[in-house]
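Engineer: Sequence and computational prediction follow.
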Amino acid sequence: MAETSGTRRERRAAARAERQERERAEAARARQRKRLFQLGGALALAAAIIVVIVIATGGGDDGPTKQAGEPVAGANDTAALLAGIPQRGAELGDPRAPVTLIEFGDLQCPYCKDASDDVLPPIIEDYVRDGRVKLIFRDVAFLGDDSIRGAQMGAAAGLQNKLWDFVHLFYINQGAENSGYVTDEFLREIGGGVRGLDVDRAMDDRANPEVQRQISEAQREWQGYGLTGTPSFVVGRTGSELEPVDMEQGLTVETLSTAIDRVLAEQG
């Protein structure tokens, strides 16, 4: 049956309307894809910016990283604490001081860090600086490989009469125990914060037999006093037998000052 002209026009109009609807739907989908693409790009850019910021600030919870040329944390305080006090090897203070106080420690020991940060500075200022006490550090290095590497560098610094500077600065910058942080780079950084220390020479002197002798001797002496932990202290009249400091009540400035004052009083 032949179609009328009106029917043909109606079919064409319907087809055109259907095509236009499809085109509008496709255009809408294209616009949606474009918006999603733009949003994805913006998110990617934001993520990239965050990554850059994290890297620039050190990332995570570890705080900002030390930048090249920045001073080592605590370098100025260490220099001020020890300025003008004579050093000889592991000794700090006048070699003729009437009282000798020996600390047995480990550079990785967190309690030794507490002693270095809070307890020893007043002892150094009140007793060592005026010549009444000679303070000696014995590094027993028993906690692990990081302890040994630190002790070797400390003893090497002692060959230049800078052991106490190195030890105090190491404690200020102490890391997590046995985490492998005591690398050559770390040791150079700490050594670089010690005024007057020839860092290259100290790094080489770690292989010096005298360095190993000092560490072995410290361990024997520590055990000879019957000590098992760090920090531990012995005190007495210089040139005489020393006795362990009673630290049952904890290690405080008063603990050490009381022990020192008792020896001073005994000497009249």
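Structural biologist: Cool, got the structure.
Engineer: CA atoms for contacts and neighbours, from now on please.
Structural biologist: OK.
Engineer: What about Lys34, how many residues nearby?
Structural biologist: When neighbours are defined as other CA atoms under 10 Å, Lys34 has 12 of them.
Engineer: again but with Leu264, I slipped
Structural biologist: Neighbours around Leu264, by other CA under 10 Å: 16.
Engineer: what ranges do the helices span in the stretch 1-150 of the chain?
Structural biologist: 5-57, 75-82, 110-114, 120-123, 145-158 (DSSP state H, counting those that start in this stretch).
Engineer: Of the ones you listed, which stretch is the most buried?
Structural biologist: helix 145-158 (a mean of 24; mean count of other CA atoms under 10 Å).
Engineer: let's bring in a second one:
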Amino acid sequence: MLHAPSLAIGAIISAIVIIIAFTMFDGITNPTELKIEPTPTIQQAGPAKITMETFLANGSPILGNPNAPVTLIEFGDYQCHFCNVFFHSTEGKILENYVETGKVKMIFKDYNIIGPDSVNASHGAHCANDQGLFWEYHDILYSNWTGENNGWASSENLGRFAQEIGLDMDVWSECMLNGLHSQTILASNEDAKNLELTGTPAFFVIGPDGKTTRLFGAQPLETFEKVFEMELEK
């Protein structure tokens, strides 16, 4: 059953455990109504103190010009149906029109709400980041998406994806087996909960003055363009 957008299971995956059984490395060959809710400043939301670190820490490396005036943060789950819809229908145009032109920089953060394979896929991306290939691994994950909890993000497939993008398999495998990035993934999930997110994908657009706009679901390009252009006019 697909999530629309994906709903949190229980209280997320309460303790993220990296479940990896890599034994074959050597042989591995319409979304809901759109809402734009601006908030004046980043201060406090409920009992959790929301700071800029809540948005920027525990995520991917920056995609684009680090000095771009607008920041787009996506909280996603690699098994999420609507995250995959966003990747294939909207993200490419955002990259072409805004990221590659230096107007917007992008950060991806984990919110693992579907199953253990989601956590393992996140860990695969962070281990790829150790070799400077986070976004290549991020892209190959979504390019191979076939559903939720159906095995496409199995340990064997995650290893195959790593090989396909040219990672050093010894280094990447050791990273996976030792769970080197589990705390980063846990912290990112905690950031999502502190922001009171209940599904994926969820987006935050931060303008040059620190104002944030929340966008939920696999929204069309026009929605992002409207917010970007509003922020770029400042």
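Structural biologist: Noted; the coordinates are in hand. Just so we're clear, the structure is a prediction, and the values are computed from it rather than from any experiment.
Engineer: TM-score them against each other, please.
Structural biologist: TM-score of the superposed chains, computed with TM-score structural alignment, normalised by the length of structure 2, equals 0.69; 179 aligned residues with a CA RMSD of 2.5 Å.
Engineer: need the helices of the stretch 1-150 of structure 1 in CSV with distance to Val194 of structure 1, can you?
Structural biologist: Listed next are those as CSV, based on distance: least, CA to CA, whole Å:
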stretch, distance to Val194 of structure 1
helix 5-57, 27
helix 75-82, 7
helix 110-114, 18
helix 120-123, 17
helix 145-158, 9
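Engineer: Those: which one's closest to Ala176 of structure 1?
Structural biologist: Closest to Ala176 of structure 1 of the helices of the stretch 1-150 of structure 1 is helix 110-114 (CA to CA; 9.0 Å).
Engineer: which bit of structure 2 covers the closest one?
Structural biologist: Aligned using TM-score structural alignment, helix 110-114 of structure 1 spans residues 81-85 in structure 2.
Engineer: Any idea how far the matching stretch is from the middle of the chain?
Structural biologist: 11 Å (CA atoms, centre = their mean, to the nearest Å).
Engineer: The counterpart of Gln219 of structure 1 in structure 2: how many residues sit nearby?
Structural biologist: Matched across to structure 2, Gln219 of structure 1 falls on Asn189, judged by TM-score structural alignment. The local packing count at Asn189 of structure 2 equals 25, with neighbours defined by other CA under 10 Å.
Engineer: quick one: the match of helix 110-114 of structure 1 to structure 1 mean distance?
Structural biologist: In the superposition with structure 1, the average deviation recorded for stretch 81-85 of structure 2 is 0.7 Å (mean CA distance after the TM-score superposition for structure 1).
Engineer: aligned partner of Val140 of structure 1 in structure 2?
Structural biologist: Match for Val140 of structure 1 (TM-score structural alignment): Tyr111.
Engineer: hmm, I was thinking of Thr255 of structure 1
Structural biologist: Under the alignment by TM-score structural alignment, Thr255 of structure 1 pairs with Thr223 in structure 2.
Engineer: To which secondary structure element is its match assigned?
Structural biologist: Assigned by DSSP states H and E, Thr223 of structure 2 belongs to helix 221-232.
Engineer: How far away from the center of its chain is that helix?
Structural biologist: That offset, for helix 221-232 of structure 2, works out to 20 Å (CA atoms, centre = their mean).
Engineer: Name the nearest residue to Val133 of structure 1, ignoring sequence neighbours.
Structural biologist: Val99 (4.7 Å; CA to CA, 6 or more residues apart in numbering).
Engineer: Alignment lookup: the one you found to structure 2.
Structural biologist: Per TM-score structural alignment, Val99 of structure 1 is aligned with Val70.
Engineer: How many residues are close by its match?
Structural biologist: 24.
Engineer: Isn't it up against Asp209?
Structural biologist: No. The pair Val70 of structure 2 / Asp209 is not scored as a contact, 9.3 Å apart, by CA atoms under 8 Å.
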